[in-house]
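Participant: Provided below for reference: sequence and predicted model.
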Amino acid sequence: MKLLVTTPMSVILDRDDVTYIRAEDETGAFGILPGHADFLTVLSVSVVVWRNGTDTDHFIAVRGGIMTVRDGDTVEIATRDAVGDVSLDRLDVSILKRFREEDEAEERSRTSTTRMHLAAIRQVQHYLTANRGPIGPGALHPGGDAE
C-alpha cells in the first residue's frame, strides 16, 4: 500500500511498501490492510503505527487530521502537525501532550472569539432598536410626531 502523510507545510511520509496501518479516531483504534474498503475518517491526536515490507513498525504522532483510504491501496493522512520516528520511546509522550494542549488552546481561542462576535452583534442590535418605536399607522416617531 501507499501511505502519504502531509501537513500544510511539508510531506512527512511518502512510502509505497506499507503492509499495515493502525490509527485512531473518536470510536477507537482500527487497522488498515491492503484491499481495505474506501472510507474517510477524522483522526484523533494519536500515534499512527505503520509497518513496511520488512515487518518493522514505524510511528508518527499526528495532531488529528483526515484519513482517506482509496482503491484499497492508497492511504492519505492530512494533519496540522506530525512527528515521525522509528522508535516509540523516542516519540515521547510529551509530543502527544503538546498536540493536545495546542488543540485545547485553539478551542479556547475560538470560544473567546465567538463570544466577542456575539457581544458585538448584541451591541449593534441594541443600538438599532434603541431609537426605533412602533411601526404602523398612527405610530409615534422618535421625535413624537404621529404619521
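Facilitator: Yep, that arrived.

Participant: Please count neighbours and contacts with C-alpha atoms only from this point.
Facilitator: Fine.

Participant: Which stretches in this protein count as helices?
Facilitator: 93-130 (DSSP state H).

Participant: OK, contacts around Asp92?
Facilitator: Counting by Cα atoms under 8 Å, 6 or more residues apart in numbering, Asp92 touches no other residue.

Participant: A further structure is provided below for comparison with the first:
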Amino acid sequence: MRVVILTPNKRLLDLSGVTELYLPIENGVIGVLPGHAPMVSAVGTGVVIYTLNDSSGFFKVAGGVAEITGGSVNLLVDVGEEASQIDFDRAQKSLERAQGRLSDKASENIDVKRAEAARLRALARLEAAELYRGKNSQDKKSV
C-alpha cells in the first residue's frame, strides 16, 4: 500500500509497497494492512511504524488526521519527525523540563495541559529514537 505523511510545511514520507503500518490514534494504536477498511481518524501523539521490504521505519507524529483506504494511508499531521533526525539528548532534556513543570504545578501558575502535551511529545520522540537505534544495532549485528 502507499503511505504518505505530510505536515503543513513538507512531505515527510511517500512510499509505495508498504506491507504494514502502525499509527497512534486518539485512543491507542491502530494497525493497518493492505485492504484495510476505509476510515478517517484523528492522529494522536506517538510513533508511526511501517514495514517495507522486511525493513522498518519510524516517525514521531503529533496531531492531525489519518485517511485510510484499501490501498493507501494519508497522514496529515501537525508535527512529524523522522526518527533518524531526532536528537536523543535534546529529547531527554525536553522530557525532564516537562516533568519538572508538572511536578512544580502546585507552586507555579503553569498550564498543566500544555505541560502534559509537551511530556507526551518528548516521550514519543524518545520512543521513535530508541526504535531507530535498536533497528540500526540489529542491522549492524547481522552484517
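Facilitator: Nice, thanks for sending it over. The shown structure was predicted, so the numbers you read here are calculated from the model rather than taken from an experiment.

Participant: Report the secondary structure state of the nearest residue to Val112 of the second structure once chain neighbours are set aside.
Facilitator: Leaving aside its sequence neighbours, Val112 of the second structure sits nearest to Leu102 (Cα to Cα, 6 or more residues apart in numbering; 6.6 Å). At Leu102 of the second structure, secondary structure determined by DSSP: H, G, I helix; E, B strand; the rest coil is helix.

Participant: Leu102 of the second structure matches what in the first structure?
Facilitator: Counting by TM-score structural alignment, Leu102 of the second structure lines up with no residue in the first structure.

Participant: what's the neighbour count on Leu102 of the second structure?
Facilitator: Around Leu102 of the second structure there are 19 other residues, counting by other Cα atoms under 10 Å.

Participant: gap between it and Leu120 of the second structure?
Facilitator: 12 Å (Cα to Cα, to the nearest Å).

Participant: show me where the second structure has strands.
Facilitator: Assigned by DSSP state E, the second structure shows strands spanning 2-6, 11-15, 18-25, 28-32, 39-42, 46-52, 55-68, 72-82.

Participant: Adding mean neighbour count and distance to Lys135 of the second structure, write the ones you listed out as CSV.
Facilitator: Listed next are those as CSV, based on neighbours: other Cα atoms under 10 Å; distance: least, Cα to Cα, whole Å:
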stretch, mean neighbour count, distance to Lys135 of the second structure
strand 2-6, 19, 20
strand 11-15, 14, 19
strand 18-25, 20, 16
strand 28-32, 15, 20
strand 39-42, 14, 28
strand 46-52, 21, 12
strand 55-68, 20, 8
strand 72-82, 21, 14
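
Participant: any chance of the ones you listed in JSON lines, with distance to Asp139 of the second structure too?
Facilitator: Converted to JSON lines, the strands of the second structure look like this (distance: least, Cα to Cα, whole Å):
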{"stretch": "strand 2-6", "distance to Asp139 of the second structure": "23"}
{"stretch": "strand 11-15", "distance to Asp139 of the second structure": "21"}
{"stretch": "strand 18-25", "distance to Asp139 of the second structure": "19"}
{"stretch": "strand 28-32", "distance to Asp139 of the second structure": "24"}
{"stretch": "strand 39-42", "distance to Asp139 of the second structure": "33"}
{"stretch": "strand 46-52", "distance to Asp139 of the second structure": "15"}
{"stretch": "strand 55-68", "distance to Asp139 of the second structure": "10"}
{"stretch": "strand 72-82", "distance to Asp139 of the second structure": "18"}
